[in-house]
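> sequence and predicted structure, then a few things I'm wondering about:
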Amino acid sequence: MPPGLRRRTPGLRREEVAQLSGVGVTWYTWLEQGRDINASPQVLDAVARTLRLDPAEREHLYDLAGVAFAPGPEGHADSVTPEIQRVIDDLRTLPAAVYNSGYDVLATNAMYRRLFPAVDAAPPAERNVLWALFTARPCCCCMVNRDTELPMLVATFRGAYGRHVGEPRWEGFIRRLCAASEWFAELWASGDVAPPGERVKVIQHASVGNLHCTSQSLTVAGSPESRIVVYVPADAESHTRLDALRTLDDPLVGCTTHARPVSLERATQSRS
């Protein structure tokens, strides 16, 4: 936040809390004063995140506002259960993965690792869809239609970010990716927001050629900000190429100019 006028006490001003929470100053003033206003759980959660309240403090805020408190599961998942891993492993003919709301790749099946070998070869801290797409060479980016697909991904990511404003994990990732990619920084500064939706992704693969796939998302029970994403061929040619990909033990990473086996890519990552 800009420093503004000299502060008599440390902390956020009322206007700053309202701004960071996405509510009006007058409404927030009435909330502080205990007036009879309609406070939704979504708005109370936004205020709680701005003030960095712990679970007990968040529940107390609900009580003060006269809203029923319903504790939910942790939103930003870091892993999957063995049962969810088995679900995607049993999808033997289709690439499938589990993403959290920040596009971290939490789990993959064998076909996903063949379709997106760069993600599998990356260090654990960099197994993130946005990081992989924006830090790759433009020619080696797995998305052929990157000019339309990547802006939509950033807009969808911003939609999820609204539930995590101020969280160090999210803010740190955004800062690192802005520093690593000028294009991401430009898209992020635009402020565009979009809901998740079904789109045809054109995926380039140096081993089998381009594939047209749609991504289908399935919510994971008990983890509302995680989802199983399955890539389904959109045409017969892509179906044939995906079948050919199943037989590859060491698929190629990158474009046709810079392609190299994933085993070599993984070895390079381990040395860096």
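Here it is on my side, so go on.
> could you use CA atoms for every contact and neighbour count after this?
Fine.
> for residue 130, see how far away residue 265 is.
19 Å (Cα to Cα, to the nearest Å).
> what helix or strand is residue 242 on?
Residue 242 is part of helix 236-245 when elements are defined by DSSP states H and E.
> which residues touch the helix or strand that that helix is followed by?
Note on helix 236-245: by DSSP H and E, the next helix or strand toward the C-terminus is strand 252-253. The contact list for strand 252-253 (Cα atoms under 8 Å, 6 or more residues apart in numbering) reads 117-118, 205-207, 259-262, 265.
> second one coming, line it up with the first:
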Amino acid sequence: MNQARDEQRRQALGEFIRSRRERTTPEMVGLPDGLRRRTPGLRREEVAMLSGIGVTWYTWLEQGRSINVSTQVLGAVARVLRMDDAERQHLFALAELTEPHPAAREPKVGRAVELMLHQVDPYPAVVVGPGWEILASNHSYLAMFGDYRSLPDEYQNSLLLFFANPRMRSIIGGWAETAPRLVAKMRVAMAADVGDPGWQRLVKLVEAHSPEFAEIWRRQEVASLDGVLKTLRHDEAGTIHAEVVHSYLGDQRKVRFSVYTPIDDADRQAMVRLATVTPEEIVLPRAKELALV
């Protein structure tokens, strides 16, 4: 009797996951839609890649086979398939697992922090979460680096945009020299939560967009997250020299508030000009490394 019940439960779990996969479009997860698809939604290979799991294992999950499913892996699948709270709860109930509490507690930016962001304009400022996801920013930041807000959630990430957005190479002076140090800082930030599927998914996604990142990542270099001097170039505002100052929000773990402060009056005047610029929407090229079949 228990065996029959378990089979029915696994079948229901697989059918539910498949239904969510078929409704999730490539655009929703930042993948190109250039391939002909026999069925709607994502392919199994795509879900497996974005979730950081094997294709065969994921196929067995949809087929309702008797396999061990962890909360971490199930959470990764739920995030890729854009499940809301009710769907996640149903998913974990079908798997007879307890949904991990941290998954429901994402960093938030309150009204006071939003006010601070706007108060420091025309200095570009941004709030970045534990996984380097961009939580909020002010107008000058958007004008400088581009409007990321219409991108899929996974792409609203400062590390990914550094490598995936071609415009960053012209905006950031010494991009090639900055890249290794940025990756080294990211590795240190990742160390405390190295088992988090979110980090693994981010690494795979950036690697898919940037062979340069993949090569740098293999070096295993580390560096501390400290203030740094940057040279920024904007077509309308001009060249800006800035010191990036980081502070951490006391009530939220590893959420940092970063402000680009001018070095001298000429840089401050350039930032004033920057504040009048209409931000350009970020358009990312296709990921050349996503050889999905």
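It's in. Since we're looking at a predicted model, the values are computed, not measured.
> got a TM-score for the pair?
After superposition, the two chains reach a TM-score of 0.62 (TM-score structural alignment, normalised by the length of structure 1), with 189 aligned residues with a Cα RMSD of 2.9 Å.
> which residue in structure 1 lines up with residue 197 of structure 2?
With TM-score structural alignment defining the correspondence, residue 197 of structure 2 maps onto residue 168 in structure 1.
> before we move on, what about residue 11 of structure 2?
Checking TM-score structural alignment: residue 11 of structure 2 goes with nothing.
> pretty sure residue 11 of structure 2 contacts residue 63?
Yes - the criterion here is Cα atoms under 8 Å, and residue 11 of structure 2 meets it with residue 63 at 6.8 Å.
> that older thread, now for the contacts of strand 252-253 of structure 1, which sits with the most neighbours around it?
Per-residue neighbour counts (other Cα atoms under 10 Å) across those peak at residue 205, which has 27 neighbours.
> would you agree that residue is in contact with residue 117?
No - look at residue 205 of structure 1 against residue 117 with Cα under 8 Å: they stay out of range, at 9.4 Å.
> from residue 243 of structure 2, how far out is the equivalent of residue 245 of structure 1 over in structure 2?
Here residue 245 of structure 1 is matched to residue 274 in structure 2, going by TM-score structural alignment. Distance, residue 274 of structure 2 to residue 243 of structure 2, using Cα to Cα: 16 Å.
> what about the two, which has more around it?
residue 274 (27 against 17).
> where along the stretch 51-200 of structure 1 do the strands fall?
96-100, 105-108, 200-203 (DSSP state E, counting those that start in this stretch).
> could those go into JSON lines alongside distance to residue 150 of structure 1 and mean neighbour count?
Formatted as JSON lines, these follow (distance: least, Cα to Cα, whole Å; neighbours: other Cα atoms under 10 Å):
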{"stretch": "strand 96-100", "distance to residue 150 of structure 1": "16", "mean neighbour count": "25"}
{"stretch": "strand 105-108", "distance to residue 150 of structure 1": "17", "mean neighbour count": "21"}
{"stretch": "strand 200-203", "distance to residue 150 of structure 1": "10", "mean neighbour count": "19"}
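> including distance to residue 122 of structure 1, could these go into CSV?
Formatted as CSV, the strands of the stretch 51-200 of structure 1 follow (distance: least, Cα to Cα, whole Å):
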stretch, distance to residue 122 of structure 1
strand 96-100, 15
strand 105-108, 11
strand 200-203, 18
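> residue 73 of structure 2 against residue 196, yeah?
No - using Cα under 8 Å, residue 73 of structure 2 is not in contact with residue 196, being 9.7 Å away.
> list the buried residues in the helix holding residue 242 of structure 1.
Of all the residues in helix 236-245 of structure 1, those buried under the rule 16 or more other Cα atoms under 10 Å are 238-239, 241-242, 245.
> list the contacts of the equivalent of residue 99 of structure 1 over in structure 2.
Aligned by TM-score structural alignment, residue 99 of structure 1 pairs with residue 128 of structure 2. By Cα under 8 Å, 6+ apart, the residues touching residue 128 of structure 2 are 134-136, 158, 255-258.
> I'd like to know how many residues surround residue 113 of structure 2.
Neighbour count of residue 113 of structure 2, defined by other Cα under 10 Å: 16.
> and the gap between the aligned residue in structure 1 for it and residue 165 of structure 1?
Applying TM-score structural alignment, one finds that residue 113 of structure 2 aligns to residue 84 in structure 1. Distance, residue 84 of structure 1 to residue 165 of structure 1, by Cα to Cα: 28 Å.
> which residues touch residue 167 of structure 2?
No contacts exist for residue 167 of structure 2 under Cα under 8 Å, 6+ apart.
> nope, residue 169 of structure 2 is what I was after
Here residue 169 of structure 2 is in contact with residue 175 (criterion: Cα under 8 Å, 6+ apart).
> could you measure from the residue nearest to residue 241 of structure 1 when sequence neighbours are not counted over to residue 242 of structure 1?
Nearest non-adjacent residue to residue 241 of structure 1, counting by Cα to Cα, 6 or more residues apart in numbering: residue 208, 5.9 Å away. Distance, residue 208 of structure 1 to residue 242 of structure 1, using Cα to Cα: 8 Å.
> what do you get for residue 177 of structure 1?
From residue 177 of structure 1 to residue 242 of structure 1 the distance is 31 Å (Cα to Cα).
> if we can go back for a sec, can you match the contacts of residue 128 of structure 2 up with structure 1 and say which hold?
Retained in structure 1 by both residues aligned by TM-score structural alignment, their matches' Cα atoms under 8 Å are the following of those: 134-136, 255-258.
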